[in-house]
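A.B. asks: give me the fold of what follows.
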Amino acid sequence: MSMQSVVKSITTTQILNKKGVEKITMLTAYDALMAKIFDGEVDMILVGDSLQMSFFGEQDTLSCTLDSMIYHTKAVCNGAKQSLVVCDMPFGSTSTPKLALESAIRVYKETKAQAIKLEVGFEGLETIEMLVQNGIAVMAHIGLKPQFVRSEGGYKVQGKTQDNVESLISLAQKIEQNGAFSILLEGVKAEAAKQIAQSAKIPIIGIGSGAGVDGQVLVWSDAFGFFEEFKPKFVRQYLKGAELLREGVREYVKDVKSGDFPSEQESY
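C.D. replies: Okay, the predicted model is just below:
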């Protein structure tokens, strides 16, 4: 096997070095099949706790367990050999620095994920520091935090007031100082998000946070039209996935019922 044919994985260092050079791309995936399709096409694959909604059909992400995240992350790592895989830490798995470290060590031991993501405010800075000191690569998630949806009374766009913007900038800078390699910024007004990205030396990956950040992430089922209930404002649909698949299913049903499938060529 020549060295050229050895696939090089994207590392956290490479992601850091893209800041100010090129935009970073990220999609979610929850299984090996999708991960294999996205692998090498996007810089990073997020095994998001969003799977609790898009994969499992729940109303929010709160019931997702660490066991479930590890199961799906293993599957994604089996499919993705190039793109950097990030495992989302589910609600309740990082509520103290000690618990966060125990949870993250499990992720690292049981999967091949190269980083973990956790939703944080100022109270989470100590946790980030502890994880990084113990060899865990951290992506922090700030702005609109889905795991806080109940306590904050819904999904509320951030960055509307100067105080809130200054608070997010300060939080981003402290997250950087504590060693995170990147930040996921969700649901923040575009102008505020741009200021946050400019104030930090680590890449800011946006979702619903405008174009002035260092990269973008979307949930795959939103981006490719497999989730039909509603389309969030910040999503661009690149495929009518559900429609195409449904057409295929109907063709299959029609062929089976008419006796057209399987044909002689498709029989032993």
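A.B. asks: please count neighbours and contacts with C-alpha atoms only from this point.
C.D. replies: Fine.
A.B. asks: which residues in this structure form helices?
C.D. replies: 12-17, 32-38, 51-54, 66-79, 97-110, 125-133, 162-177, 190-199, 220-223, 241-258 (DSSP state H).
A.B. asks: okay, those helices in CSV with mean neighbour count and distance to Thr25 next?
C.D. replies: Output for the helices of the chain, formatted as CSV (neighbours: other CA atoms under 10 Å; distance: least, CA to CA, whole Å):
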stretch, mean neighbour count, distance to Thr25
helix 12-17, 15, 10
helix 32-38, 18, 11
helix 51-54, 19, 19
helix 66-79, 21, 17
helix 97-110, 18, 23
helix 125-133, 19, 23
helix 162-177, 19, 20
helix 190-199, 20, 15
helix 220-223, 22, 12
helix 241-258, 12, 20
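A.B. asks: second input sequence below; structure requested for side-by-side comparison:
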Amino acid sequence: MSTRTVAAPVVDVKRVTTQSLQEMKAAGIPIAMLTAYDYTTARILDRAGVDVLLVGDSASNVMAGHETTLPITLDHMIYHAQCVVRAVQRALVVVDLPFGSYQGNSKEALISAIRVMKEAGAHAVKLEGGEAVVPTVERIITAGIPVMGHLGLTPQSIYRFGTYKVRARDEQEAEQLRRDALLLQQAGCFALVLEKIPAVLAAEVTASLSIPTIGIGAGVHCDGQVLVTHDALGLTTDFNPRFVRRYARLDQVITDAVQAYIQDVRDRAFPSDEESY
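C.D. replies: Now for the predicted structure:
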């Protein structure tokens, strides 16, 4: 009932790489990152000029309807990443390693990361955690796979935290985060996501690192920002943390369009003679 869309070739597209992000930090150019889970959306975001596309385990929430990110599997993530990679001509594609695919041991983590790179054609992987995952990060990087870290609120640990509240408000946790950030940089991470931590702390950590930081609910002084695309475009509206800015209300646009279509069908106004063979 529909035709397959094919990405048109783009001439002289400069690929965003991990080195590009390093250069952007050095030049003071903020990095724009959004999530993507499918071919059509990824193609639009890539052509719009987004620097990094994150195939996030948030697909568990916005694509599959789960309450947390925990249920999504490595096979699911590889499928979503394959769809995104086929659409992209410019952006750096980073793929979350899902819960259970890297926490067991560094060998298991390496196998998971290799699958993501080989089967999906991704450019890098992302994993959550600080000091405890440093050996895992080092082992993955030794295999030539770029790793993005993730500190602060780490959704895969939600049942340990028991809440989605802001992390690292107290000095003990803030000091651990500072230490974790430096350890991840030393281990070879090319960038860090800082999620839902005080803006002052995020600014301090950003200034202390030579690698870029990407904030989500971490203030304006990170080297870049990331949002879940479904939140930013108003496709999901039941999730309303203060750090989400809705740049559109596509839920209403789609509702209006579908209702207009239904009415045209009911009225036999669609298809018209011009739309028929």
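A.B. asks: now the helices of structure 1 in a markdown table, with distance to Lys145 of structure 1?
C.D. replies: What follows is these, written out as a markdown table (distance: least, CA to CA, whole Å):
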| stretch | distance to Lys145 of structure 1 |
| --- | --- |
| helix 12-17 | 23 |
| helix 32-38 | 24 |
| helix 51-54 | 15 |
| helix 66-79 | 18 |
| helix 97-110 | 17 |
| helix 125-133 | 15 |
| helix 162-177 | 13 |
| helix 190-199 | 15 |
| helix 220-223 | 18 |
| helix 241-258 | 27 |
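A.B. asks: and these: which comes nearest Ser151 of structure 1?
C.D. replies: Closest approach to Ser151 of structure 1 among the helices of structure 1 is made by helix 162-177 (17.4 Å; CA to CA).
A.B. asks: helices or strands next to the closest one in the packing?
C.D. replies: The contact analysis (3 or more CA pairs under 8 Å, 6 or more residues apart in numbering; DSSP states H and E) places helix 162-177 of structure 1 against helix 125-133, strand 138-143, helix 190-199.
A.B. asks: hang on, the earlier thing: Gly210 of structure 1 is nearest to which of the helices of structure 1?
C.D. replies: Closest of the helices of structure 1 to Gly210 of structure 1 is helix 190-199, at 4.3 Å (criterion: CA to CA).
A.B. asks: what range in structure 2 matches that closest one?
C.D. replies: The aligned range for helix 190-199 of structure 1 in structure 2 is 199-208, by TM-score structural alignment.
A.B. asks: contacts made by that stretch with the rest, please.
C.D. replies: Residues from elsewhere that reach stretch 199-208 of structure 2 (CA atoms under 8 Å, 6 or more residues apart in numbering): 174, 178, 181, 194, 212-213, 215, 217-223.
A.B. asks: so how do I select the buried members of these in PyMOL?
C.D. replies: With 16 or more other CA atoms under 10 Å as the criterion, this PyMOL line picks the buried residues out of these:
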select buried, resi 174+178+181+194+212+213+215+217+218+219+220+221+222+223
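A.B. asks: on average, how far is the match of helix 190-199 of structure 1 from the matching bit in structure 1?
C.D. replies: Averaged over the aligned pairs, stretch 199-208 of structure 2 sits 0.7 Å from structure 1 after superposition, using mean CA distance after the TM-score superposition for structure 1.
A.B. asks: off-centre distance for that stretch?
C.D. replies: Relative to its chain's centre, stretch 199-208 of structure 2 lies at 21 Å (CA atoms, centre = their mean, to the nearest Å).
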